[in-house]
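**Student:** just coords:
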C-alpha cells in the first residue's frame, strides 16, 4: 500500500501507512521494503528530509545483505547531501563504494562522494573523484552531462581553466540538452575570461544566450559577454550588448545590472556625465536593491570627478547612513571627506577623515594614504602645520608605495616650512627631487634645497641644485631665478667663467625677464673681474641699451636695488672703457650715470673716474675741476682723499710744486687726520711721500742756500711723517731711504 501511495506522489499517505505498520511491529520479508518506502516518502518532504537519512541508514544497517540495502544506503547518502550534511553524505557514499562497487547505483554514489568533497572545500579531492567517475562511467550514462558540468565548475574553482576548457571541448558533443549545453558554454566563457581570453569568452557567452533565449541564464550570459567584449577592447560592442539587455526589459534586475556595467564603463572612459545618469537610473528604479549602495557610491564618485562636489555629498551620505555595514561605507566616508575638503568645509572634512581613520578594521594601503594626505591638507588650511607634517610622515612610513609620493613630500616640505622646521623642509625637498627627478615639483624642490645651501655659504652645493632647478623647470620665472642664483653661486666661489656662462644663459633665455638687466650686468662683472674688459664692455653695452630703450632714470626706477643695477652698469661700463684707453667713451658712460641718476651713491666715484679720464686725455684743468669737486664734497671719505691726492699729482706732474704740496698736506692732515680709517691712511702716507718728493725737487731748484735748506727741512718732515705715522705702509722703506739720503735719519 505504501508503494502504491508513493507511485501516486502521495507521500503523506505513504508515510502514514509505513509508520502504522512499523509501529505495530511489522516483520517478515517485506520489513526492509517497508523501511525503504518510509525513507523514500520522508525524503520527498523538506521538513522530514533529515529524518529520512536516519530511517534509510537504519534499514541498511539492519541487513546490509538485503537486495535493497544498496538502495537504502544510496538514499541515506543522497538525502544527507540534500540536507547539507556533506561530511555524513561523504561517509555514506564512500561506504557504498567499498561495499557495492559494482552496483548499478555506484556511479550516482560516486557523484555524491565528489559533491560532498566539493561542498566541504576539498576541490582537489572533488576533481579527482569527478574525473574518476567520468573515466569509469559509460559514455551514454544519463547523468554524464551533469557530471561533466560539475567537473568543469570544480576546475574553474581550482583555477585550472585550461583543463576546464579541454574537458568541455572534448565532451561538448555528448551533451544533448540545450539547457546543459548553455551551461557548458557559460562555464567555457568563465574559463576563457579568467584565463585572459576575452574574445573567446564573448563567443561562449553569446552561444549560451542563444541556446536558452529569454531565460535569466541567457541574460546573465549577455551581461558577461559585454564584460568580455570590453576586456577585448570592443567597448562599443560591449555597450550595445548591455543596452540590448536594458531594452529587452528595462524594469528588470538584470537591466539595472546592465546599467551598472554601462555606468562603470562610462566612468572608466571619463564620461562621468553618462555615468551619473545611469547610476541615478539604478537608484530611482530600485529594480536590484543589492546594487543601490554601489550606485550611490558611483554617483558620488563620478560627481566628484566632474567637480560637482556639492552634488556628491547627498548620495555618499545616504550610503553611509542607510548601509553602514556595506563594504563601500568606509570608501564613501573617505570620498565625502575629500568633497568637503574641496568645498573648503574644513570642519566637516576633518570630521569625516578622522572618523575614517578610526574605522575597524583599520584602513590600510592606498586608502589610508588618501585619508592621511587629505587630512594633512585640511590641517594645513586650518593653520595646523605641525600636525599636517606628522600626518604626512605617517603616510610615508605606513604607505611607502603610495602612488603620489612626490605630492606627499612636497606638502610635507611646505608644512615643515610653515611649522618653522626649516631643516625638515629642506630634507623633504631634497628627497623629492632626488627620488622623483621627473616630478612636476622637482624644479621647485631643487630650488629650495639650493636656497638653503646658498644661505649657508655652501656655494658648490647651491650651484648643483640651482643647475638642477634650471634644467627641470618649465616655468620661466623659476628658470630665470635659478640661473641667476646659479651665476651668483659660482661668482661667490670666484668661478667667474662659470658664473658668466650662467648669467649669459639667463640673459639669452629670458631677455624680457624681470632680471634680464641684472644678468647682463653680472656677465659684465664676471668679465671685469677677470680683466676681460672688451667682453665686459660688450655686456655692459647691452645693459645700457636696455636702460636707454626704457629711458630709465631716478624718477622711473624707484626700487633701490633695481636702480643700483643700472647705476653699476653705467659706472663699470665707463671703467671698462677706461681700462681699454677709450677715454671719451668712458666719460660718456659717466655722464650718462650722472644725468640719469644724479643722486646715485656712485656719484663721487663717477666724478673721480671722469677726472681720471680727463687727466689721461691731457686735459688737466678739467681733471682738476672734477677732482676738487670730489675732494670738497666728500671730506671724510676715501674717494675724497684719493681725489685730493690726484690733484696733487697733476700739479706735481706740471712741476707746480707750490700747488702740489698743499694738496698733499690736505690729505695728510685732513679727512680725519690721525683718526682717519685705514683706507684713507693709505692716501695720507702716499701724500706724505709725494710731498717729500716735491720738497726734494724744490730743494734741487732752489736759488739760495736758505731756500734749499727750507725745502730740505720740509722734505725731512714729510718723510718722517710717513715713517712715524704710517709704519706699516708699503712706502716706509723708500721713505727711510730718502730720509737717510737727506741726512735726517
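**Tutor:** Perfect, I can see it now. Keep in mind the model is a prediction, meaning the values are calculated, not measured.

**Student:** going forward, measure contacts between C-alpha atoms and count neighbours the same way
**Tutor:** OK.

**Student:** who are the packing partners of the longest helix seen in the chain?
**Tutor:** In the chain, taking DSSP state H as the definition, the longest helix is helix 678-701. When contacts are defined as 3 or more Cα pairs under 8 Å, 6 or more residues apart in numbering; DSSP states H and E, helix 678-701 sits against helix 638-653, helix 657-669, helix 705-725.

**Student:** can you rerun that using 6 Å?
**Tutor:** Applying 3 or more Cα pairs under 6 Å, 6 or more residues apart in numbering; DSSP states H and E, we find helix 678-701 packed against helix 657-669, helix 705-725.

**Student:** how far off centre is the longest one?
**Tutor:** Taking the mean C-alpha point of helix 705-725 and that of its whole chain, the gap between them comes to 81 Å (Cα atoms, centre = their mean, to the nearest Å).

**Student:** go ahead and confirm residue 533 touches residue 576.
**Tutor:** Yes: Residue 533 is within contact range of residue 576, at 5.3 Å (criterion: Cα atoms under 6 Å).

**Student:** any buried residues in stretch 688-704, and which?
**Tutor:** By 16 or more other Cα atoms under 10 Å, the buried positions in stretch 688-704 come out as 688-699.

**Student:** what's the answer for stretch 390-399, then?
**Tutor:** Quick answer for stretch 390-399 (16+ other Cα under 10 Å): 390-396, 399.

**Student:** which residues sit against it?
**Tutor:** 365, 369, 372, 376, 412 (Cα atoms under 6 Å, 6 or more residues apart in numbering).

**Student:** want to throw the buried residues of stretch 688-704 into CSV with distance to residue 633?
**Tutor:** Formatted as CSV, those follow (distance: Cα to Cα, whole Å):
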residue, distance to residue 633
688, 22
689, 25
690, 23
691, 23
692, 27
693, 28
694, 26
695, 28
696, 31
697, 31
698, 31
699, 34
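
**Student:** next, the one to line up against it:
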C-alpha cells in the first residue's frame, strides 16, 4: 500500500511538473507555487531526488520570493536525506541569511548539527547541538538535540558528557519518542563508566513503567549485563538465560548466550558448562550460534569429540552461515598443524564458502598449502590464485598466496609464469624473509627459462 501510494503521489507530482511546462501563466499554478508545492509534497512522501530538483529550481529562479528561506531549509533537508552532507550544510548556511530565519526556533541550527554529525565533524556537531539546547524549552528541537549531543560525545569518547546528555533527555522529556532509546544508551554508557548500579536503576524504572514496550526486552538484556558488571553473577546469568529463552530470534540472543558462557568459563563452572552444552545441542530449533557456542564449550572442557560433533552439525545444517566458515577454518588450521593435510584441505574448502572475505581468502590459502603438502600442485594453484584475488586479504596472506602460486607453477615446470609471481613477491612483499625466499626461487627457475626466439625463428617447445 505504501508503495502504491508513493507511485500515485509521484504521478500527481509529475503531472504538476508537466502541466507547468506548457500551461499559460493565467491557467493552473504559477511556476513558483508549482515548484514549491511539488518540492514540499515530494519531501513529505520521501521522494527526495524529485524534491531536491524542484526546490533547487525554486531557490535559483525565485531567490527573493517570500518562501525562499523555507524552501532553502527544506532543500537542505532533502539533500541530507540523500546523504549529501556538504551540499545540505551549504543550504542551511544560506538559510541563515534570511530574516527572519526559516523554521521554528532552533530548527535551522539543529539541522546544521545533523549535517555536521553525518559528516563526522563531531566537534562542530557538539557545538551546534549545544546552541539548540541553550535556546531553552521554547525550542521544539531541544530533546532531539540532547540525543544528538549524546551521540556526538560518544563519538568523541567523552562518556561522562554523553551520559549527562542522555540523562537530561530521559529526565526532562520522559514522553519524547527518543526517550526509550536514550534510556538504553544511557544504561550502556553507565556500564562502560563502571556505574553498573546506576544502569540498573534507569533500566528498572523503564521496564516497570513500560513492561510491554518494544524495547523492554533489550532493556532486560542490558539490565542483566549490568548485574554481571556489578558482580551479581548468579542473577545476571539467570536473567541472561531467561532473556535468550524468551527472545530466541532477537539479535541480542547470541550475545546473551555468549555472555553466559564467558562468565561460566571465567569462573570455571564445569558442571554448568556441561549442562549448557547439552542444552545447546538439544535446542529446537537449533541455531548456528548455539552450535558454535556448543563447540567452544566442549573445546574448553577438553571434549574434542563433542566439539567436532557440534561443528560438524554446524557445517551440515548451516553451510553458508558466517560462523560455519570461521569454525571450518579453525578446524582446518588445527588439522594442518597435526599434518592431517587431506582433512585440512576438505575443511578449508568448506570454509572457502564463507560470505566473509577475510575467512574465504585465508581458507583458499590453506587449501593451496594443504594441496602442496599432498604434492598436488595442479589442485593447489587455483586455490592460491583465488586467495590472491580475494579483496581485503591481509598483505602478509596475500603475498603468501602469490608465493604459493609461483611454487605451484614451478612444480608444474611452468617456469616463466612462476618467475612472474616470484618477481612480484620479491619486489612488493613487506615480509623480508618471504621476499628473500622469492628472489632465491626466481634465480632457481631462471636457468630453466629459454631465451625468446629471434624474429622469424621457430618457437622452442618447452
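**Tutor:** Nice, thanks for sending it over. Keep in mind it's a predicted model, so treat the numbers as computed, not measured.

**Student:** on that earlier part again, tell me which of the helices and strands packed on helix 678-701 of structure 1 is the most buried.
**Tutor:** helix 657-669 (a mean of 22; mean count of other Cα atoms under 10 Å).

**Student:** what range in structure 2 does that one sit on?
**Tutor:** Helix 657-669 of structure 1 corresponds to no residues in structure 2, going by TM-score structural alignment.

**Student:** pull the distance from that helix to the chain's centre.
**Tutor:** Counting by Cα atoms, centre = their mean, helix 657-669 of structure 1 comes out at 73 Å from the chain centroid.

**Student:** can you name the residues in contact with that helix?
**Tutor:** Counting by Cα under 6 Å, 6+ apart, 641, 645, 648, 651-652, 684, 687, 691, 694 sit against helix 657-669 of structure 1.

**Student:** for residue 311 of structure 1, state which of these is nearest.
**Tutor:** residue 641 (79.0 Å; Cα to Cα).

**Student:** tally of neighbours for the corresponding residue of structure 1 for residue 141 of structure 2?
**Tutor:** When structure 1 is aligned by TM-score structural alignment, residue 141 of structure 2 is paired with residue 143. When neighbours are defined as other Cα atoms under 10 Å, residue 143 of structure 1 has 13 of them.

**Student:** and the closest residue to residue 579 of structure 1 other than its chain neighbours, how far from residue 568 of structure 1?
**Tutor:** In space, and not counting its chain neighbours, residue 579 of structure 1 is closest to residue 533: 6.8 Å by Cα to Cα, 6 or more residues apart in numbering. For residue 533 of structure 1, the distance to residue 568 of structure 1 equals 15 Å [Cα to Cα, to the nearest Å].

**Student:** which one's more surrounded, those two?
**Tutor:** Neighbours were tallied for residue 533 of structure 1 and for residue 568 using other Cα under 10 Å; the higher tally belongs to residue 533 (23 against 19).

**Student:** counterpart of that one in structure 2?
**Tutor:** In structure 2, residue 533 of structure 1 lands on no residue (TM-score structural alignment).

**Student:** and residue 198 of structure 1, what does it touch?
**Tutor:** So residue 198 of structure 1 contacts 228, 231-232 (Cα under 6 Å, 6+ apart).

**Student:** tell me the spacing between it and residue 157 of structure 1.
**Tutor:** Distance from residue 198 of structure 1 to residue 157 of structure 1, by Cα to Cα: 18 Å.

**Student:** alignment lookup: residue 164 of structure 1 to structure 2.
**Tutor:** So, by TM-score structural alignment, residue 164 of structure 1 is matched to residue 162.

**Student:** can you classify the closest residue in space to that match that isn't next to it in sequence by secondary structure?
**Tutor:** With Cα to Cα, 6+ apart as the criterion, residue 162 of structure 2 has its nearest non-adjacent residue at 4.2 Å, and that residue is residue 150. Classification of residue 150 of structure 2 by DSSP: H, G, I helix; E, B strand; the rest coil places it in helix.

**Student:** just tell me what residue 150 of structure 2 corresponds to in structure 1.
**Tutor:** Match for residue 150 of structure 2 (TM-score structural alignment): residue 152.

**Student:** pretty sure its match is in contact with residue 166, am I right?
**Tutor:** No: in this structure residue 152 of structure 1 lies outside contact range of residue 166 using Cα under 6 Å: 9.4 Å.

**Student:** quick one, which of those two is more surrounded?
**Tutor:** residue 152 (27 against 13).

**Student:** can you map out the helices along the stretch 101-250 of structure 1?
**Tutor:** 106-119, 123-136, 144-157, 161-171, 178-194, 198-211, 216-231, 235-248 (DSSP state H, counting those that start in this stretch).

**Student:** residue 255 of structure 1: which of those is closest?
**Tutor:** Closest to residue 255 of structure 1 of the helices of the stretch 101-250 of structure 1, according to Cα to Cα: helix 235-248, at 4.5 Å.

**Student:** the closest one versus helix 198-211: what angle between them?
**Tutor:** Using axes from the mean of the first three to the mean of the last three Cα atoms, to 10 degrees, the inter-axis angle of helix 235-248 of structure 1 relative to helix 198-211 is 20 degrees.

**Student:** quick one: list the elements packing against helix 235-248 of structure 1.
**Tutor:** On a contact count with 3+ Cα pairs under 6 Å, 6+ apart, helix 235-248 of structure 1 meets helix 216-231, helix 253-268.
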